[in-house]
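# Provided below are the primary sequence and the corresponding predicted coordinates.
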Amino acid sequence: MSEISRRGALGAGAGIAAATALGATGTAGASSAEPAKTTTPPYVFPLVKSAPVVHDGGTLRGAHEKNFPVLAGQQGSVYLVHLDPGGVREPHWHPSAWELSYIISGKADWSILGTHEDGSYHNQVFSASTGELVFAPQGFFHYFANASTTEGLDVLVMFNTSTGEPNDDIGIVGTLNSLPREILAASFGVPVSAFAAIPKDLKPVVITRRR
């Protein structure tokens, strides 16, 4: 082979090698530039993005053992409650859980009724604002309401149960309507007619608004 032919062959070989190297580099670069596929870990729940349960007066979003399986058997659940101006969380109690509520934004009016060591009922009426925690002991009757007529109220509510609401929630509407009118009248010391206007409906209200 002549010197010129040898040089041409070497040059062509070098060109092919360089092109191959560039091609490999380009392919590698394109591959590394692709976004990595991500999956949500089982320990993360998109609470704010989850579908809300809409009520007349506000919304409720929750993470519990049914929609966040990692909570199964862990005795824990959490809810994001939004109350519109004038919104009210139905008066209720939890037979098997305490309730710890953190005020994210707004101001809430509270009432908590429970028995105490001296055998009497104590009803605490108070307000809580942004950044404050409120604790309702297990079995204590309570409610909270948006104190504002112009601004919304957002509350993060935590329970030491994995059961979803309202399966651990007994509301005042269902409670009253589960009793005969004459029993209610006797208990309150008023005529039966005093309860005539109360709808006979056992379904939970959960969230409503002032009328």
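Yep, it's here.
# please count neighbours and contacts with C-alpha atoms only from this point.
OK.
# quick check: closest non-adjacent residue to the one residue sitting closest to the centre of the chain.
By C-alpha atoms, centre = their mean, the chain has its centre lying nearest to residue 79, at 2.6 Å. Distances taken as C-alpha to C-alpha, 6 or more residues apart in numbering put residue 62 closest to residue 79, at 4.2 Å, once the chain neighbours are dropped.
# test my guess that the one you found contacts residue 80.
Yes: between residue 62 and residue 80 there is a contact at 6.2 Å, judged by C-alpha atoms under 8 Å.
# quick one: which of these two has more around it?
residue 62 (25 against 20; other C-alpha atoms under 10 Å).
# let's bring in a second model and compare:
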Amino acid sequence: MAMTSRTSILKFFSLLICSLAIAKMAIAGDPDILTDFMAPPNGTVDGNFFTYTGMRVILQDEPKNFTVLKATSAEFPALNGQSVSYAVLFFTPGTINPPHTHPRSAELLFLVGGTLEVGFVDTKNNLFTQTLQSGDMFVFPKGLVHFQYNADSENPAIAISAFGSASAGTVSIPSTLFATNIDDNILALSFKTDVATVQKLKASFAPKP
């Protein structure tokens, strides 16, 4: 009886420790660092290291298509360990940022100019939408499918998005499904359609010659 009791207690604590570890992983963002910043291994650290100028282009030349400029750890290494990143989104009239997710961060969008139709779908398949005016903010919860659309056929819109990760990641739903090698039959069954329709969709996502 004593051995059985001890085994039960050990199992309980094992499960408890595993549960705590899983919970910790679930709420964790970017790993904490033990220094002020992460310096490059073989580089000079001065004011230039902490400066990013890649957004200047959008102020100098108005894009002719929907454009996203990112400042993540990939483009701006000083962000490593800082749990923050930005994106500037320029929507020409009638353009869309297709349904996508950011697996490692929520997104806080600030509309600088124009109007935007935005929305996301939660894990219960509830759709939340809003029409944003200049000066409005909207939050897209972490990991949920969301979109932005400039329904104005004449005027552009510009927005700035902040992320609570130096590398939030972006998973584009259309590209993930139709620009990869997922089997045609699997997609046809998933979308309750035929293989010919799936192949037509895949062709529209194929690289232009």
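Here it is on my side, so go on. Fair warning: this is a prediction, and the values are worked out from it, not measured in the lab.
# and the TM-score between them?
The TM-score (TM-score structural alignment, normalised by the length of the second structure) is 0.66; 158 aligned residues with a C-alpha RMSD of 2.8 Å.
# sorry, back to before: contact partners for the residue nearest to residue 79 of the first structure?
Taking C-alpha atoms under 8 Å, 6 or more residues apart in numbering, we find residue 62 of the first structure in contact with 47, 77, 78, 79, 80, 164.
# what do we get in the second structure for the fourth one?
Put plainly, it is residue 79 of the first structure. Here residue 79 of the first structure is matched to residue 87 in the second structure, going by TM-score structural alignment.
# just checking, that match touches residue 67?
No: the pair residue 87 of the second structure / residue 67 is not scored as a contact, 10.1 Å apart, by C-alpha under 8 Å.
# who touches both of those two?
Counting by C-alpha under 8 Å, 6+ apart, nothing touches both residue 87 of the second structure and residue 67.
# the top helix by length along the first structure aligns to what range in the second structure?
Across the first structure, the helix with the greatest residue count (assigned by DSSP state H) is helix 3-33. Across the second structure, nothing matches helix 3-33 of the first structure (TM-score structural alignment).
# over to stretch 130-140 of the first structure?
Against the second structure, stretch 130-140 of the first structure falls on residues 134-144 (TM-score structural alignment).
# buried residues in that stretch?
Going by neighbour count (16 or more other C-alpha atoms under 10 Å), the buried part of stretch 134-144 of the second structure is 138, 140, 141, 142, 143, 144.
# please apply the same query to stretch 61-78 of the first structure.
Quick answer for stretch 61-78 of the first structure (16+ other C-alpha under 10 Å): 61, 62, 63, 64, 65, 68, 70, 71, 72, 76, 77, 78.
# please, where are all the strands along the second structure?
67-71, 85-91, 96-101, 107-113, 116-121, 127-132, 137-140, 145-149, 157-163, 171-172 (DSSP state E).
# just give the number of residues close to the alignment partner in the second structure of residue 58 of the first structure.
Under the alignment by TM-score structural alignment, residue 58 of the first structure pairs with residue 66 in the second structure. If you count neighbours by other C-alpha under 10 Å, residue 66 of the second structure ends up with 18.
# contacting residues for the residue mapped onto residue 93 of the first structure from the second structure?
The pairwise alignment with the second structure assigns residue 93 of the first structure to residue 101, based on TM-score structural alignment. Shown in contact with residue 101 of the second structure (C-alpha under 8 Å, 6+ apart): 142, 143, 144, 145, 146, 169, 170, 171, 172, 173.
# any idea how far residue 79 of the second structure lies from residue 49 of the second structure?
Per C-alpha to C-alpha, to the nearest Å, residue 79 of the second structure is found 10 Å from residue 49 of the second structure.
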